[in-house]
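**Q** I need the structure of the sequence given here:
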Amino acid sequence: MPTITTVAFDADDTLWHNERFFRLTQERFAALLEDFADPSHLDERLLDAERRNVGRYGFGIKGFTLSMIETAIEVTEERVPASVIREIIAAGQDMLAHPIELLPHARETVTSLSSRYRILLVTKGDLLDQERKLAQSGLGDLFDAVEIVSQKTPEVYDAIFRRHGVAAGSAVMVGNSMKSDVVPMIEAGGWGVYVPHGLTWALEHADAPEGHPRFREIADLGALPDLLEEIAA
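**A** Prediction:
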């Protein structure tokens, strides 16, 4: 089995909190439209809009904000007040300004591993927002390279590791999304380590590759160093 030389981390909800800000904004959105739609129905309509729009706008807060505006127009049959649109835009701007809060063990784990492995950050989303969050996290100097991509597919992972002179088989991808971080990395020939987060966006759900020899799950990032030692044994 190849020696592990490289550890790649997802960012949002792996190293720092992210989804909870979307949930809070969604509650704010529901309150703004409570006279027009039941919250559960509104959630379904918003998710449908996000699903349609992710290919147009990509992942992140800007696409989410545009999906909220589109949903507001639809559920009100184009009668949504301009003041509500203004509030939706303000909610999106608030999300873009939220402070970064690291998840437990993120800093010490990345710091510890940086002396033994090549460390990459591989995240998807809006370029400016992801760069902002990385700068505020205080972790930027610990990464040998940062890759901000529009999608995470086996082909994207293969290209990333080739670009950095690493075979996917000698790399581990660590993240909270089975769909984006684990499954495509394994399909690329590498290791996928799943770190569950209490909140996961519906469009990031996928079945776990149970029984696959290169799939692992840990409770939190604090368990990662021991897991890497186990894989190397």
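
**Q** drop to CA atoms for contacts and neighbour counts, all remaining ones
**A** Will do.

**Q** show me the contacts for T153.
**A** Contact analysis of T153 by Cα atoms under 8 Å, 6 or more residues apart in numbering lists S180, P184, M185.

**Q** hmm, try it at 7 Å
**A** Residues counted as contacts of T153 (Cα atoms under 7 Å, 6 or more residues apart in numbering) are P184.

**Q** again, but for D158
**A** With contact set as Cα under 7 Å, 6+ apart, D158 has these partners: A168, A188.

**Q** the helix or strand containing it: what's the following helix or strand?
**A** Here D158, judged by DSSP states H and E, is contained in helix 154-163. Remark: after helix 154-163, the chain's next helix or strand is strand 171-175, criterion DSSP H and E.

**Q** and that following strand, what's buried?
**A** Neighbour counts over strand 171-175 (16 or more other Cα atoms under 10 Å) mark A171, V172, M173, V174, G175 as buried.

**Q** packing partners of that strand?
**A** Under the contact criterion of 3 or more Cα pairs under 7 Å, 6 or more residues apart in numbering; DSSP states H and E, strand 171-175 touches strand 6-9, strand 191-194.

**Q** between those, which one is closest to D35.
**A** D35 lies closest, by Cα to Cα, to one member of those: strand 191-194, at 40.4 Å.

**Q** what's the helix or strand following that closest one packed up against?
**A** For strand 191-194, the following helix or strand on the C-terminal side (DSSP H and E) is strand 215-217. Strand 215-217 sits against strand 191-194, with contacts defined as 3+ Cα pairs under 7 Å, 6+ apart.

**Q** now for the strand it packs on, which elements pack on it?
**A** If you count contacts as 3+ Cα pairs under 7 Å, 6+ apart, strand 191-194 packs onto strand 171-175, helix 183-187, strand 215-217.

**Q** report the buried residues of it.
**A** Within strand 191-194, the residues scored as buried using 16+ other Cα under 10 Å are W191, G192, V193, Y194.

**Q** how about TSV for the helices and strands packed on strand 171-175, with distance to L103 added?
**A** TSV is the format used below for those (distance: least, Cα to Cα, whole Å):
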stretch	distance to L103
strand 6-9	13
strand 191-194	15
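
**Q** and H212, which of those strands is closest to it?
**A** Proximity of those to H212 was assessed by Cα to Cα; the nearest stretch is strand 191-194, lying at 9.7 Å.

**Q** spatially nearest residue to A206, not counting backbone neighbours?
**A** Computed as Cα to Cα, 6 or more residues apart in numbering, the closest residue to A206 that is not its neighbour in sequence is K179, at 5.0 Å.

**Q** before we compare anything, build this one as well:
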Amino acid sequence: MEVDYRKITVIGFDADDTLWVNETYFREAEEEFCSLLEKYETKNKVDQELFKMEIKNLNLYGYGIKGFMLSMIESALELSNNKISQATITEIIEIGKRMLSHPVELLEGVEEVLQKLEDRYRLIVLTKGDLLDQERKLEKSGLSKYFHHVEVLSDKKEINYQHLLDHLEIPVSEFLMIGNSLKSDVLPLINIGAQAVHVPFHTTWAHEEVPVEQQGNGHLTLNTLTDILKYLPEGKAATTKN
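**A** Alright, predicted model coming up:
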């Protein structure tokens, strides 16, 4: 199956774990959280209960560090039968604050790719999470100069993408999305008739995992972001790789 990118005029980039490191810091925070709760439950149990709490709270808090912090506090209260100390709650809050103030670590090749594409395409950021945190990371990254538009979505489903493309007057046939999540950055775009490229990150949140039988084959899967440059020269069509 061939994918022709000659009609592409707009390229959307996911932010977390596509432009910069993100999930790694959540995993480190989970390790710290498990250590704080070790006298109440096993690490495996704490991990499981925290994940359940995060999913339960998504509709209330959305995605991002602040919601994660609140879920850690709520999980700590439940797992300890409300016996967790005030000092430990304070430590949990500090975990979240450290995450929010963490330096932005760009992934390899990101700026090279943006520099080579900025004059040829309209580049936009399409991410989800906490608005303030994502704006902070973009500012710290030094990448904002490359993008024509930045959108922080509450979720990344077909309807969210379609509404945004309609609002920005971008034909789906001219749009390409690049991201690390099949569930959020690839499949929804394929389903509305756009193009998508999957650049996996070495760590994936369980909520973003997609069963093999649902992964589809209408998209490119690349090892690194810089590989996209091989498929975007003018007039060249790309062949799907999965």
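
**Q** returning to that earlier point: which bit of structure 2 covers the helix holding D158 of structure 1?
**A** Under TM-score structural alignment, the alignment places helix 154-163 of structure 1 onto residues 158-167 of structure 2.

**Q** tell me which residues of that stretch come out buried.
**A** Residues of stretch 158-167 of structure 2 classed as buried by neighbour count (16+ other Cα under 10 Å): Y161, Q162.

**Q** likewise stretch 199-211 of structure 2?
**A** For stretch 199-211 of structure 2, by 16+ other Cα under 10 Å, it's V199, P200, F201, T204.

**Q** about what we covered before: count of residues packed around the residue mapped onto the residue nearest to A206 of structure 1 from structure 2?
**A** Using TM-score structural alignment as the criterion, the counterpart of K179 of structure 1 in structure 2 is K183. Neighbour count of K183 of structure 2, defined by other Cα atoms under 10 Å: 19.

**Q** K183 of structure 2 belongs to a helix, doesn't it?
**A** Yes - under DSSP: H, G, I helix; E, B strand; the rest coil, K183 of structure 2 sits within a helix.

**Q** contact partners for it?
**A** Contacts of K183 of structure 2 by Cα under 7 Å, 6+ apart are E208, E209, V210.

**Q** tell me how far L168 of structure 2 lies from G193 of structure 2.
**A** For L168 of structure 2, the distance to G193 of structure 2 (Cα to Cα, to the nearest Å) stands at 16 Å.

**Q** which of these two has more neighbours?
**A** G193 (14 against 10).

**Q** isn't the more buried one right up against V172?
**A** Yes - in this structure G193 of structure 2 lies within contact range of V172 using Cα atoms under 7 Å: 6.1 Å.

**Q** ranges for the strands of structure 2?
**A** In structure 2, the strands defined using DSSP state E lie at 2-4, 10-13, 122-128, 149-153, 175-179, 195-198, 220-221, 237-239.

**Q** now tabulate the ones you listed in a markdown table and tack on distance to G142 of structure 2.
**A** Formatted as a markdown table, these follow (distance: least, Cα to Cα, whole Å):
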| stretch | distance to G142 of structure 2 |
| --- | --- |
| strand 2-4 | 31 |
| strand 10-13 | 15 |
| strand 122-128 | 13 |
| strand 149-153 | 14 |
| strand 175-179 | 19 |
| strand 195-198 | 23 |
| strand 220-221 | 27 |
| strand 237-239 | 30 |
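
**Q** out of these, which gets nearest to S141 of structure 2?
**A** Smallest distance to S141 of structure 2 across these (Cα to Cα): 12.8 Å, for strand 122-128.

**Q** and that closest one, how far from structure 1 on average?
**A** Its match in structure 1 and strand 122-128 of structure 2 itself, once the structures are fitted together, sit a mean 0.4 Å apart by mean Cα distance after the TM-score superposition for structure 1.

**Q** what about E210 of structure 1, neighbour count?
**A** E210 of structure 1 has 10 neighbours, counted by other Cα under 10 Å.

**Q** oops, could you answer that again for L50 of structure 2 instead?
**A** Other residues close to L50 of structure 2 by other Cα under 10 Å number 23.

**Q** any idea what it aligns with in structure 1?
**A** By TM-score structural alignment, L50 of structure 2 lines up with L46.

**Q** residues contacting that match?
**A** S67, M68, T71.

**Q** E34 of structure 1 matches what in structure 2?
**A** Superposed on structure 2 with TM-score structural alignment, E34 of structure 1 falls opposite E38.

**Q** give the contact list for the residue of structure 2 most remote from its centre.
**A** Here structure 2 reaches farthest from its C-alpha mean at K83, the gap being 34.5 Å by Cα atoms, centre = their mean. Contacts for K83 of structure 2 were tallied using Cα under 7 Å, 6+ apart; they are L77.

**Q** ok so, going back, nearest approach to E27 of structure 1 belongs to which of the helices and strands packed on strand 191-194 of structure 1?
**A** For E27 of structure 1, the closest of those is strand 171-175, at 25.9 Å, according to Cα to Cα.

**Q** ok, average deviation of the closest one from structure 2?
**A** In the superposition against structure 2, strand 171-175 of structure 1 averages 0.5 Å from its aligned positions (mean Cα distance after the TM-score superposition for structure 1).

**Q** can you count the residues close to D4 of structure 2?
**A** D4 of structure 2 has 16 neighbouring residues, counting by other Cα under 10 Å.

**Q** surely it is in contact with Y231?
**A** No - with contact defined as Cα under 7 Å, D4 of structure 2 does not reach Y231; the gap is 9.1 Å.

**Q** for E41 of structure 2, which non-adjacent residue is spatially closest?
**A** E41 of structure 2 sits nearest to L79 (Cα to Cα, 6+ apart), 7.2 Å away.

**Q** that neighbour matches what in structure 1?
**A** In structure 1, L79 of structure 2 lands on V75 (TM-score structural alignment).

**Q** cool, Y61 of structure 2 as well?
**A** Residue pairing (TM-score structural alignment): Y61 of structure 2 is matched to Y57 of structure 1.
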